[in-house]
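*Asks:* Predicted structure and sequence below. I'll ask about it afterward.
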Amino acid sequence: MSKEAMTAKAMKPLPVHPLATILPRMSDGEFAALKDNVRTVGRIVDPIVTLDGKVLDGRHRDLICCELGIERRTVEFKSSWGSPVEYVYSKACHRHMTDSQKACAAVGVMEARVVDGKKRSAENLKKGTRKIADSGPTIGSSAVVAAGMFGVSPRYVDYARKLKKLDGKLFEETLQGRTTLPRAFRVVRRREKMTALKAKKPVLTIAGKYFLMPPGDAVARLSELPRKSARLIFADPPYNIGVDYGRGAAADKLEPKAYLEWCTDWLAEGRDVLTPDGSLWLLINDEWAAQLSMAATGLGLHLRNWIIWVESFGQNCSDKFNRTKRHLFYFVRDPKQVVFNHDAFNRQSARQVLYNDGRANPGGKLWDDVWHVNRLVEPDPERIPEFPTQLRCDPIKAIVAGCSDPDDLVVDPFNGSGTTGEAALSQERNYVGIDLSPKWLGLAGHRLGKVGHAAQSLDELERKSIQ
């Protein structure tokens, strides 16, 4: 055993004063750098300041002394130095803290100021030098002072104070820089939402319920669904390029005017089926992207994102650039009230993955508006034989998770192989599928039966209109 290890085992760190925990701990890199410096010098330059035998300033220096076996130098805090809270603040390197960390640290200062003020007021009352009504600083006044000390807004400090009340563990994670206040609050809101949903709705015995409507056109079948009943519609319609979906290639080669009118009709029905906070996602090709976007917005839908869906193994073209993309439109009924669960679309940033940049947001970032998707081709095990236009399930799962909640109704007017249904049922959503082809409805029913429970009617889905 090394000398350092033996000494570290013999020396124990001093207890830490609660006021010292107002500020975040050093990062691993900062601690290692300080430790190397102390090892080189052979001593700690600044003494460890204690208050009532507990470390007020220098908790990291104390740990290093224990680990390196260096003599610990301490000095007891003196009242002539002022308030212990102000002293801790004066030692803070808060320029290296994020705004979220500053707000959390300000909460600690604010609470300590209130406690300290009440203590002094009580002492003055005993001496008869203060009126009873004058009870010292309030939470509000202390928040303003603490916010000013750390250079953040009082509102942001109040935001952090609410987080501490709601979830002390998440507050500590934020103080230590492992997440941010906005991301922490999203976690809290998501958890509260899930708790409310579980209390309000019965727990499904299996993943979800599905109903495949009798074979029929999307316009007619959508008109049969209850108004304002679906929180999410995902549509990957025929592209009018002559694909044989079972009725011959000519059925997918309408006159442009007729095709646009048909698309406008089913978009209008889809709009009416959506809940006020619902969304409609449309995947379409180059030829019809602009026209259908205008048709949807003309019907009163609002475009939140125009996403480029880039596929590997694109289609080779002989006399123009190869086709490797599609267009994914994200429409909502009302831009002021939407269901958007950030966690479903979250990923690590390049700063985290590639550059190991300390400035990276520890919570990652939202997806970009260009999605790279591996095209589903043989012999991929997910591929259903013979079906001409099957999509991968993973991106649809993300859309379902991000734009709906458990037990919500998800609708696909072009059910096809049932990919949207699998994405919905596997995440505890209910599902309605519409398709012209009896053959594909049969195959999709077999697929969906493995992940959900078939309803005998729409009424079984127990989803009423949301006003």
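*Replies:* The structure has been received and is ready for your questions. Numbering: from 1, shown residues only.
*Asks:* all contacts plus neighbour counts: C-alpha atoms, from now on.
*Replies:* Fine.
*Asks:* give the contact list for the nearest residue to Arg221 once chain neighbours are set aside.
*Replies:* Closest residue to Arg221 apart from its sequence neighbours, by C-alpha to C-alpha, 6 or more residues apart in numbering: Ile434 at 6.9 Å. Contact partners of Ile434, counting by C-alpha atoms under 8 Å, 6 or more residues apart in numbering, are 212-218, 221, 411-415.
*Asks:* Buried ones in the lengthiest helix in the chain, by neighbour count?
*Replies:* Counting residues, the longest helix found in the chain (DSSP state H) is helix 99-127. By 16 or more other C-alpha atoms under 10 Å, the buried positions in helix 99-127 come out as 99-118, 121-122.
*Asks:* put this beside the first:
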Amino acid sequence: MAKKSGTLKPTHEMKGSLRSEAGEAKGVRVYVGDCRDMLPEIPQVKRGEVDLVFADPPFNWSRAYDEWHDKMPREDYLDFTYAWLDLCVDALRDHGAIWVNIPDDTCAEIVLHLKERKLTMINWCVWHYRFGQNTKTRFINSKVHALYFAKNARNRRWNAEEVLEVSDRASTYFDPRTMDKRDGMPAGKRLPMDVWYGEYWGRIQGNNKERRHGHDNQLPEVYLERVIRATSNPGDLVLDPFLGSGTTGVVAHALGRGFIGTEFSGANAKRAFDRIQNGPIRLGALKDAVTAIHKPRRKVPAAAAK
């Protein structure tokens, strides 16, 4: 349990020392313990100074997490979910946003709860990946939901130019109409659709270059890069209540954001903190990305690749 008096000290802390494309990165603070105990004691959280929350909670699928019991009775799991959601919502600034990475079986409850908390849904995105785990009794899972809610829809961070990609028409058909600027978008570019997939979007497994030992549920860096670039600014504070392998912290720190993470497992927290210090593997891989389903018929025109 967290201390109820005095100032809660982070287990691991790194002050601004990494030079990134956004300038000198803000500090990193990692706390070990149950996020329901830790968050109310963290000063920036108590003061409502968080700009962006990204949460990838345990799915309650009986996974072998280090120290965490991942098979609660359904009602207990929902109580747990609502508790951490409320703490994260209360931590947000007025312009703040929250993303939740969650599978089918708890997605609806989270959407309803965040709407009851008066947040506005901006997007219901889907992370689509290959190599889902085999099963004989139903169709294989190949997606997770990425729920994007804002505390104030009109006052939220939104950096469209940070996440543009080459349009399908430009990359597949070389359609000359895409070479004209439209709706304020650069020639041949568009915002990504709400189903996310591509070269570096697969599950992190096997000999994947990003994979770090000791964690089986690691998210790809491009996922967090898209979220953080689009919905926060350099200098903002990012919170991840389920630090896990540390991908959120890795990308946030490299992009010049401050970062706070809580993690139930002390061993995971140490590995994640070391990974944050070492920096990302694929930062910038989203630049000029092409996610067209069909292979390009021609080389992507130079105007669309700029």
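*Replies:* Good, I have the coordinates. Since the model is a prediction, treat every value here as computed from it, not as a measurement.
*Asks:* Could you find the counterpart of the residue nearest to Arg221 of the first structure in the second structure?
*Replies:* Alignment note: Ile434 of the first structure maps to Thr262 in the second structure; criterion TM-score structural alignment.
*Asks:* would that match count as being in a helix?
*Replies:* No: Thr262 of the second structure sits outside any helix when classified using DSSP: H, G, I helix; E, B strand; the rest coil, being strand.
*Asks:* quick one: it from Arg29 of the second structure, how far?
*Replies:* Thr262 of the second structure sits 9 Å away from Arg29 of the second structure, going by C-alpha to C-alpha, to the nearest Å.
*Asks:* Please report how far the residue nearest to Arg221 of the first structure lies from Val377 of the first structure.
*Replies:* Counting by C-alpha to C-alpha, the gap from Ile434 of the first structure to Val377 of the first structure is 24 Å.
*Asks:* which non-adjacent residue is nearest Val144 of the second structure?
*Replies:* In space, and not counting its chain neighbours, Val144 of the second structure is closest to Pro103: 4.8 Å by C-alpha to C-alpha, 6+ apart.
*Asks:* oh, I was asking about Leu366 of the first structure
*Replies:* Asn346 is the one closest to Leu366 of the first structure (C-alpha to C-alpha, 6+ apart), at 4.6 Å.
*Asks:* Of the contacts of Ile434 of the first structure, which are reproduced in the second structure?
*Replies:* Mapping the contacts of Ile434 of the first structure onto the second structure (both residues aligned by TM-score structural alignment, their matches' C-alpha atoms under 8 Å) leaves 212-213, 215-218, 221, 412-415 still in contact.
*Asks:* List only those of the contacts of Ile434 of the first structure flagged as buried.
*Replies:* Buried, going by 16+ other C-alpha under 10 Å: 212-213, 215, 218, 221, 411-415, out of those.
*Asks:* Contacts only, for the residue nearest to Val144 of the second structure.
*Replies:* 59, 143-145.
*Asks:* change it to 10 Å
*Replies:* 56, 59, 126, 141-146 (C-alpha atoms under 10 Å, 6 or more residues apart in numbering).
*Asks:* could you say which helix or strand contains the residue nearest the centre of the second structure?
*Replies:* Among the residues of the second structure, the one closest to the centroid is Leu224, at 4.0 Å (C-alpha atoms, centre = their mean). Leu224 of the second structure is part of helix 221-231, with elements assigned from DSSP states H and E.
*Asks:* Are there helices or strands packed against that helix, and which ones?
*Replies:* Applying 3 or more C-alpha pairs under 10 Å, 6 or more residues apart in numbering; DSSP states H and E, one finds that helix 221-231 of the second structure contacts strand 50-55, strand 92-102, strand 143-150, strand 195-196, helix 247-254.
*Asks:* Which of the ones you listed sits closest to Arg157 of the second structure?
*Replies:* Arg157 of the second structure lies closest, by C-alpha to C-alpha, to one member of those: strand 92-102, at 6.6 Å.
*Asks:* To which residue of the second structure is the residue nearest to Leu366 of the first structure aligned?
*Replies:* Asn346 of the first structure maps onto Leu164 in the second structure, by TM-score structural alignment.
*Asks:* And its match, how far from Ile122 of the second structure?
*Replies:* Taken as C-alpha to C-alpha, the span from Leu164 of the second structure to Ile122 of the second structure is 18 Å.
*Asks:* neighbour count winner among the two?
*Replies:* Leu164 (22 against 12; other C-alpha atoms under 10 Å).
*Asks:* burial count for Asp334 of the first structure?
*Replies:* Asp334 of the first structure has 16 neighbours, counted by other C-alpha under 10 Å.
*Asks:* which residues does it contact?
*Replies:* Applying C-alpha under 10 Å, 6+ apart, the residues near Asp334 of the first structure are 275-279, 300-303.
*Asks:* now that we have the residues you listed, which one has the most neighbours?
*Replies:* Highest count within the contacts of Asp334 of the first structure by other C-alpha under 10 Å belongs to Ser279, 30 neighbours.
*Asks:* residue contacts, the aligned partner of that one in the second structure?
*Replies:* When the second structure is aligned by TM-score structural alignment, Ser279 of the first structure is paired with Ala97. Counting by C-alpha under 10 Å, 6+ apart, Ala97 of the second structure touches 50-54, 88-89, 119-122, 148-153, 156-157, 231-232, 238.
*Asks:* Show me which of these are buried.
*Replies:* Buried among the contacts of Ala97 of the second structure by 16+ other C-alpha under 10 Å: 50-54, 88-89, 119-121, 148-153, 156-157, 231-232, 238.
*Asks:* what's the mean distance for the helix holding Leu224 of the second structure versus the first structure?
*Replies:* In the superposition with the first structure, the average deviation recorded for helix 221-231 of the second structure is 0.9 Å (mean C-alpha distance after the TM-score superposition for the first structure).
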